[in-house]
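Visitor: Whatever this is, show me its structure:
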Amino acid sequence: MIEKELRDVTEGYSLNEDGTIQVVTRAFNPVKNKAMEATGTIEFKGAEKRGELEVACYLPIYLDYNVLDIDEGYQYALVSGSGLDYLWLLSCESSMPEEMKQRFLQRATSLGFDIDKLEWLDY
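Guide: I've put the predicted structure just below:
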């Protein structure tokens, strides 16, 4: 569910018996005035410790889901798609410490992402 103008976006992850990961994304679209939900499957592309995954909400179409950086406690992550067009700063909380945000933004900039294009959600 990659759409603009979404609010209250949450994702829940759970491990499936076959080793894949189920992801459920929920959000509210104020333009359409409705709640939205998408369920997808995440698979590792290679070694499970590399952070290179693929996610599919509409099988059999898989999109890259690359973990670029993660904090030591697994509370915050910097994730991208296959190129420089999609980038997410993810948090287990409704906010992220400023130092973690700056760390991720610096990493993204060093990789070539245009962080001025990021859309920030209000919670």
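Visitor: only C-alpha atoms for contact and neighbour calcs from this point on.
Guide: OK.
Visitor: Now do the helices in this protein.
Guide: Ranges of helices in the chain, per DSSP state H, are 98-110.
Visitor: Please provide the structure for the following sequence as well, for comparison with the first:
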Amino acid sequence: MVLRAGLLRHLACVLALALPGFLAACSSTRPPEGLTAVTPFDIQSYQGRWYEVARLDHSFERGLSDVTAQYSLQKDGSVRVVNRGYDAAKGGWNEAVGRALFTGETRTGSLKVSFFGPFYGGYHVIALDKGYQWAVVVGPDRGYCWILSRSKTISPALRSDLTARVRAAGINPDDLIWMSQQRQDPAS
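Guide: Below is the predicted model:
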């Protein structure tokens, strides 16, 4: 019993020491080294529905098509994020609702987003059309990249331009998964 109580105290101490570091690692306040978030950035213009045109593969969107992101400014200054995508293997829509906070000035496109309580990840807009019709976004590192558009498809010329921007950001554009936007989201 004494050994068990000692072990539990030790585990509690380890968790108490490790948790702040873990939480800090989950919150990226700056874009990856060498990249700069867009300034000026206007959240009012960024609000609304975006279609995911391309992304790097990662576990939380693996297998999804027809992915959209809906951003809306909240009264407290946070941004509500609703991501939806179609999972063909399950035959239905997946939805994740999160909250984003600016990591600095609201005129800079650098936010942190949480879909899981206190755990935040970086969301950095590194390229943005002046009319807010397309965006290139990276996460806390170059392992996360999204190309977003206000329309379901983009022209070959725009695809070439955005691919060049991704390459210039130090991300291999050959690793991008180009999305299908064939289904009509019933929530739209």
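Visitor: List the TM-score for the superposed pair.
Guide: The TM-score (TM-score structural alignment, normalised by the length of structure 1) is 0.93; 123 aligned residues with a C-alpha RMSD of 1.4 Å.
Visitor: any chance you could map the strands in structure 2?
Guide: Taking DSSP state E as the test, the strands found in structure 2 are 48-56, 64-73, 79-87, 92-102, 110-116, 119-128, 134-138, 145-149, 176-178.
Visitor: Distance to residue 24 of structure 2 and mean neighbour count for the ones you listed - can I get that in a markdown table?
Guide: Formatted as a markdown table, those follow (distance: least, C-alpha to C-alpha, whole Å; neighbours: other C-alpha atoms under 10 Å):
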| stretch | distance to residue 24 of structure 2 | mean neighbour count |
| --- | --- | --- |
| strand 48-56 | 24 | 22 |
| strand 64-73 | 25 | 20 |
| strand 79-87 | 21 | 20 |
| strand 92-102 | 15 | 17 |
| strand 110-116 | 12 | 22 |
| strand 119-128 | 9 | 23 |
| strand 134-138 | 18 | 24 |
| strand 145-149 | 21 | 25 |
| strand 176-178 | 28 | 16 |
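Visitor: Just put the ones you listed in JSON lines and tack on distance to residue 17 of structure 2.
Guide: Below are these laid out as JSON lines (distance: least, C-alpha to C-alpha, whole Å):
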{"stretch": "strand 48-56", "distance to residue 17 of structure 2": "33"}
{"stretch": "strand 64-73", "distance to residue 17 of structure 2": "35"}
{"stretch": "strand 79-87", "distance to residue 17 of structure 2": "31"}
{"stretch": "strand 92-102", "distance to residue 17 of structure 2": "26"}
{"stretch": "strand 110-116", "distance to residue 17 of structure 2": "21"}
{"stretch": "strand 119-128", "distance to residue 17 of structure 2": "17"}
{"stretch": "strand 134-138", "distance to residue 17 of structure 2": "30"}
{"stretch": "strand 145-149", "distance to residue 17 of structure 2": "32"}
{"stretch": "strand 176-178", "distance to residue 17 of structure 2": "38"}
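Visitor: Thank you kindly, that will do.
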